[in-house]
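# coordinates for the following, if possible.
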Amino acid sequence: MSVFANKTFFITGASRGIGKAIALKLASEGAN
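Now for the predicted structure:
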């Protein structure tokens, strides 16, 4: 289980660029 599983993150600028990449990675690791 990932350390990010079932954790909630708020990411600003998640619609493009590095924010999007971070959001997608966290989601793939099970974050909310």
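# switch to C-alpha atoms for all contacts and neighbour counts from now on
OK.
# so where do the helices sit in the chain?
Counting by DSSP state H, the chain has helices at residues 17-28.
# ok, for residue 22, nearest residue in space, not its chain neighbours?
Of all residues not flanking residue 22 in the chain, residue 14 sits nearest, at 7.6 Å (CA to CA, 6 or more residues apart in numbering).
# is it true that that neighbour touches residue 20?
Yes: in terms of CA atoms under 8 Å, residue 14 counts as a neighbour of residue 20; the distance is 4.2 Å.
# to compare with the earlier structure, here is another sequence to fold:
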Amino acid sequence: MIAKRLLGKRVLITAAGQGIGRASALAMADQGAQVFATDVNEATLATLAEGSAGKIGVIVKSGV
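Purely as a prediction, here's the structure:
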């Protein structure tokens, strides 16, 4: 069982489409955080949305 240490917290993850950003977004969502994920690559964001099983609240294509 994963502890919900981030329950009630909100996080913003940039470059969330792949690599460390993706892993961070999924891990924080699993720990109960409300995740706002951004990336410049729409395709990787789409796979993040599919793989998150609805745990990530907002996914936005954005350049920083």
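# sorry, back to before: got the contact list for the residue nearest to residue 22 of structure 1?
If you count contacts by CA atoms under 8 Å, 6 or more residues apart in numbering, residue 14 of structure 1 has them with 20, 21, 22, 23.
# aligned partner of residue 17 of structure 1 in structure 2?
Using TM-score structural alignment, the equivalent of residue 17 of structure 1 in structure 2 is residue 19.
# how near is that match to residue 30 of structure 2?
According to CA to CA, to the nearest Å, residue 19 of structure 2 and residue 30 of structure 2 sit 17 Å apart.
# which one of these two is surrounded by more residues?
Neighbours were tallied for residue 19 of structure 2 and for residue 30 using other CA atoms under 10 Å; the higher tally belongs to residue 30 (20 against 9).
# quick one: the residue nearest to residue 13 of structure 1 when sequence neighbours are not counted from residue 1 of structure 1, how far?
With CA to CA, 6+ apart as the measure, residue 19 is the residue that lies nearest to residue 13 of structure 1, at 5.2 Å, once sequence neighbours are left out. Counting by CA to CA, the gap between residue 19 of structure 1 and residue 1 of structure 1 amounts to 23 Å.
# so for the two, which residue has more residues nearby?
Between residue 19 of structure 1 and residue 1, residue 19 has the larger neighbour count (other CA under 10 Å), namely 14 against 7.
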